[in-house]
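Undergrad: sequence and predicted structure below; questions after.
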Amino acid sequence: MLEDTAPPRVEDAEPTRAPREAPLPRLALKPVRAAGNAYSALFSSHIDRGRFDVVEFDWEGLGAKAYDVVVFHWPTEFFRPTSRKATLKLLAKMARDKLRGTKFVWVAHNLEPHDGGSMRSHATALMFTALLDGVIYLSRSSREEARRLYPPLRRTRELVTVHGRYDAARPPRPTTADAWANRLLFFGTVRRYKNAARLVAAARGVTAEPFSLTVIGTADDPALAAEIKAAAGEDPRIRIDIRDAFIGEDELERVVDAHDLVVLPYRNILNSGVALHALGRNKPILAPRIGSLPELQWEVGADWVRLFDGEISTEALEACLAAPLPGTPAPDLADFAWPKIGAEISAFLAALRRR
């Protein structure tokens, strides 16, 4: 005969514990956001927060397994180090974390910094690229050039996406023939490779009427700012506004909207945020036939992306002004929308993490 057993009282029962959720992988971005460049903030804000705990990268965490994935946007330290000895120490810390499972990714905005640091160091650049687990390219042409310069990248997992557009709260004005007045604009950080002085000199020779050029931006090189102002001479059609502080987003939108075409007279370029910023405000661009710009022209159309060969010149400006206006009031930038790009990047980083 079975002995009767009283059911356990509720207070005596073993409590039911909810399964503990594993912490999300720590994704460190260098940087999460940057002054004067909206790209990094757009990048970070479109990472899937259901997959990653996004944090700001700190050099103190390198070598201490503080992060699961590290994404470098502009790793100047490895391409143009101020101290090669200090950079070698950083590379050793990267190698230590890599052995512990940290994944390292480079967003290849440029194949080397345009300025900054004190020396070129192809050796440390090669060591850095050899330690990478993934590369995010913003164009197919940049991938091919990166592989040529840095052979270790030929064996690295990669994502080829596009440079996302810059959207704003205030919708841009459509481009229309009745409002066109040959108002040209150069904007952004003013550096020597961007060739603003030569643009200004070329603009003085333009005979089209009406015509004007505005150069607006920030510069930390007083000699360069003076050179650009001197190139303008007394030409009343040319306005130079070079400042010490970054231009606010609202003011920059108003400035872009007040012009008809944005000129990129750069001597070298790989990918261009200025180009996407201008196109996002429905402004066609004039740019050199280098880097990823021919690819951008193929994607957006030759009436929106107008290219010249060689250096910027009066002839290139006048040929652009003589060309027909874009056939649509706005370019088709659907493929440059950030939700799509963010989903691609998040999936790529998650797949790297699982390897």
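TA: Nice, I can see it. Computed from a predicted model, the values in this text were never measured in an experiment.
Undergrad: every contact and neighbour count from this point should use C-alpha atoms.
TA: Noted.
Undergrad: can you show me the strands along this protein?
TA: Applying DSSP state E to the chain gives strands spanning 26-30, 53-56, 69-72, 103-107, 134-137, 157-160, 183-189, 212-218, 238-243, 261-263, 285-288, 305-308.
Undergrad: tell me what the second one is packed against?
TA: The one in question is strand 53-56. Counting contacts by 3 or more Cα pairs under 8 Å, 6 or more residues apart in numbering; DSSP states H and E, strand 53-56 packs against strand 26-30.
Undergrad: kindly recompute the last result at 10 Å.
TA: strand 26-30, helix 39-45, strand 69-72 (3 or more Cα pairs under 10 Å, 6 or more residues apart in numbering; DSSP states H and E).
Undergrad: and if you look at the fourth one?
TA: When contacts are defined as 3+ Cα pairs under 10 Å, 6+ apart, strand 103-107 packs onto strand 26-30, strand 69-72, helix 84-99, helix 122-131, strand 134-137, strand 157-160, helix 338-354.
Undergrad: and these as a markdown table, adding distance to L270?
TA: Listed next are those as a markdown table, based on distance: least, Cα to Cα, whole Å:
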| stretch | distance to L270 |
| --- | --- |
| strand 26-30 | 20 |
| strand 69-72 | 17 |
| helix 84-99 | 25 |
| helix 122-131 | 17 |
| strand 134-137 | 10 |
| strand 157-160 | 14 |
| helix 338-354 | 19 |
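Undergrad: putting a second one here so we can go through both:
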Amino acid sequence: MTTLRVLTSHREPRATTNPYITMLTSALRRTPGVEVVTFTGRAALLGRYDVVHLHWPETITGLGGRRLAGRVVRWLLAALLLLRLTVTRTPVVRTVHNVGLPADAGPAQRLLLRWFDRLTTHRIVLNDRTECPGPVTTIPHGHYRDWYTGPRSATVPGRFQYVGLVRRYKGVEGLVEAFRAVPDADVSLEVAGAASTPELAATITGLADGDPRVTLRFAFLSDDELVSAITAAELVVLPYRFMHNSGTVLAALSLDRPVLVPDTPVNADLAAEVGPGWIHTFTDDLTADDLTRALDAARAPRAASPDLGAREWDDAGQAHLDVYRAALARTRPAGRTAEVPA
């Protein structure tokens, strides 16, 4: 069959790239029948490709850019790309990582993001609970067993661990408050990950002040540091106020550590998938009782590793290619390629 050229919304993976993107790009490049073209302005506007695959389209529109001039350039690039996709009827595949528009998107970005949504031909969701319009295919988020291979720590008895970017919606303030109410002197909590703002870091520091059982490490974690932090824990705690998809849950499970997460249908499905003893849940606001109950449950006998067999990356590569072909079949006759002469 003809090889499809797929333009992705991310640049060539680097050391700091989200591991999900790096591993998916590698899986696609191992899959016969697909050629990955990573994002550059020239490739997007002048290159040859059959399908566009978006992950976080807000990165194309300049969300988070610090300088107005840079954001304006990204807006113009996104608008030109959207015009090209509209004129050439190039199919757009979107992986839905987050539900809804980013809260911090401005008017121009919201306009562009809605335009991307209107052009989307086929959506990929990471779990069956994500509700989307139009054709949808579920391709589960792959595991990280082949990625996080650094040295593991010895388990620290009684260690609760939070890892990942510290943001308001992730509920780290509530975790610290709940932990401080745990009376056991032999437990500990570490929060490890870069804070989204200095103000948030200061708030959490104030909440933890005076409790020597709490360690705060507000810094970006390398892969080896993340492995060390997760494997030192008896229980990884992700106290999010809202959780739909979480790569951090899969990172913990890939490293054979149980997790405490909000009680949601998605997490209930994951608990059934990976086997008993790995996913523990809480409802409403996290409490000290939730922490102690989950720690006791995590100490019960369980399998040596969770079942992540449904999350192999080679399976994901072929599944993505099937979606690309379906999207192309819906929009253009076979053999027609979107091309703008360079």
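TA: Good, I have the coordinates. Since we're looking at a predicted model, the values are computed, not measured.
Undergrad: tm score of chain vs chain?
TA: Here the TM-score for the pair of chains, by TM-score structural alignment, normalised by the length of the second structure, is 0.82; 319 aligned residues with a Cα RMSD of 3.2 Å.
Undergrad: make CSV from the helices and strands packed on strand 53-56 of the first structure and add mean neighbour count to it.
TA: Converted to CSV, these look like this (neighbours: other Cα atoms under 10 Å):
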stretch, mean neighbour count
strand 26-30, 22
helix 39-45, 18
strand 69-72, 23
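Undergrad: and of these, who's closest to L126 of the first structure?
TA: strand 69-72 (15.3 Å; Cα to Cα).
Undergrad: just to revisit the earlier point, turn the strands of the first structure into TSV, including distance to P331 of the first structure.
TA: Listed next are these as TSV, based on distance: least, Cα to Cα, whole Å:
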stretch	distance to P331 of the first structure
strand 26-30	31
strand 53-56	33
strand 69-72	31
strand 103-107	26
strand 134-137	23
strand 157-160	22
strand 183-189	18
strand 212-218	23
strand 238-243	28
strand 261-263	13
strand 285-288	11
strand 305-308	10
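Undergrad: any chance of the helices and strands packed on strand 53-56 of the first structure in CSV, plus distance to W106 of the first structure?
TA: What follows is those, written out as CSV (distance: least, Cα to Cα, whole Å):
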stretch, distance to W106 of the first structure
strand 26-30, 10
helix 39-45, 13
strand 69-72, 5
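Undergrad: one step back: closest one to P324 of the first structure among the strands of the first structure?
TA: That would be, of the strands of the first structure and by Cα to Cα, strand 305-308, which comes in at 10.9 Å.
Undergrad: what's the average distance for that closest one when superposed on the second structure?
TA: For strand 305-308 of the first structure, the mean distance from the matching residues in the second structure following superposition reads 0.9 Å, by mean Cα distance after the TM-score superposition for the first structure.
Undergrad: that strand maps to which residues in the second structure?
TA: Under TM-score structural alignment, the counterpart of strand 305-308 of the first structure in the second structure spans residues 279-282.
Undergrad: contacts for the matching stretch, please.
TA: 235-239, 249, 253, 257-264, 267-272, 289-291, 293-295, 297-298, 306 (Cα atoms under 10 Å, 6 or more residues apart in numbering).
Undergrad: repeat the analysis, applying 6 Å as the threshold.
TA: The contact list for stretch 279-282 of the second structure (Cα atoms under 6 Å, 6 or more residues apart in numbering) reads 258-263, 271.
Undergrad: contacts only, for P262 of the second structure.
TA: 281-282.
Undergrad: which position in the first structure aligns with it?
TA: Counting by TM-score structural alignment, the partner of P262 of the second structure is P288.
Undergrad: could you tell me the end-to-end distance of stretch 209-225 of the first structure?
TA: 27 Å (Cα to Cα, to the nearest Å).
Undergrad: ditto for stretch 243-252 of the second structure
TA: Length of stretch 243-252 of the second structure, first residue to last, Cα to Cα: 15 Å.
Undergrad: how about that stretch, aligned to which bit of the first structure?
TA: Counting by TM-score structural alignment, stretch 243-252 of the second structure corresponds to residues 269-278.
Undergrad: F160 of the second structure: neighbour count?
TA: F160 of the second structure has 25 neighbouring residues, counting by other Cα atoms under 10 Å.
Undergrad: with adjacent residues omitted, what lies nearest to the counterpart of it in the first structure?
TA: Residue pairing (TM-score structural alignment): F160 of the second structure is matched to L184 of the first structure. Leaving aside its sequence neighbours, L184 of the first structure sits nearest to L213 (Cα to Cα, 6 or more residues apart in numbering; 4.6 Å).
Undergrad: counterpart of L90 of the first structure in the second structure?
TA: Checking with TM-score structural alignment, L90 of the first structure has A78 as its match.
Undergrad: its match - how many residues pack around it?
TA: Applying other Cα under 10 Å, we find 26 residues neighbouring A78 of the second structure.
Undergrad: what is the most widely separated pair among the contacts of stretch 279-282 of the second structure?
TA: Checking these with Cα to Cα, the most distant pair is P258 and D263, at 14.6 Å.
Undergrad: neighbour count winner among these two?
TA: Neighbour count, other Cα under 10 Å: between P258 of the second structure and D263, P258 has more, with 27 against 15.
Undergrad: for that one, give its distance to A298 of the second structure.
TA: 7 Å.
Undergrad: ok, now D314 of the second structure?
TA: 31 Å.
Undergrad: neighbour count: those two, which is higher?
TA: A298 (20 against 16).
Undergrad: circling back to that earlier point, the match of F160 of the second structure reaches F211, doesn't it?
TA: No - counting by Cα atoms under 6 Å, L184 of the first structure does not reach F211; the two are 7.7 Å apart.
Undergrad: closest to the centroid, which residue in the second structure?
TA: The centre of the second structure sits closest to G247, judged by Cα atoms, centre = their mean, with a distance of 4.6 Å.
Undergrad: mind listing what the counterpart of L159 of the first structure in the second structure touches?
TA: By TM-score structural alignment, L159 of the first structure lines up with T137 in the second structure. Applying Cα under 6 Å, 6+ apart, we find T137 of the second structure in contact with I124.
Undergrad: circling back: wait, which of the helices and strands packed on strand 103-107 of the first structure is closest to D220 of the first structure?
TA: strand 26-30 (22.5 Å).
Undergrad: and that closest one, what does it pack against?
TA: If you count contacts as 3 or more Cα pairs under 6 Å, 6 or more residues apart in numbering; DSSP states H and E, strand 26-30 of the first structure packs onto strand 53-56, strand 69-72.
Undergrad: in the second structure, what stretch matches that strand?
TA: Counting by TM-score structural alignment, strand 26-30 of the first structure corresponds to 5-9 in the second structure.
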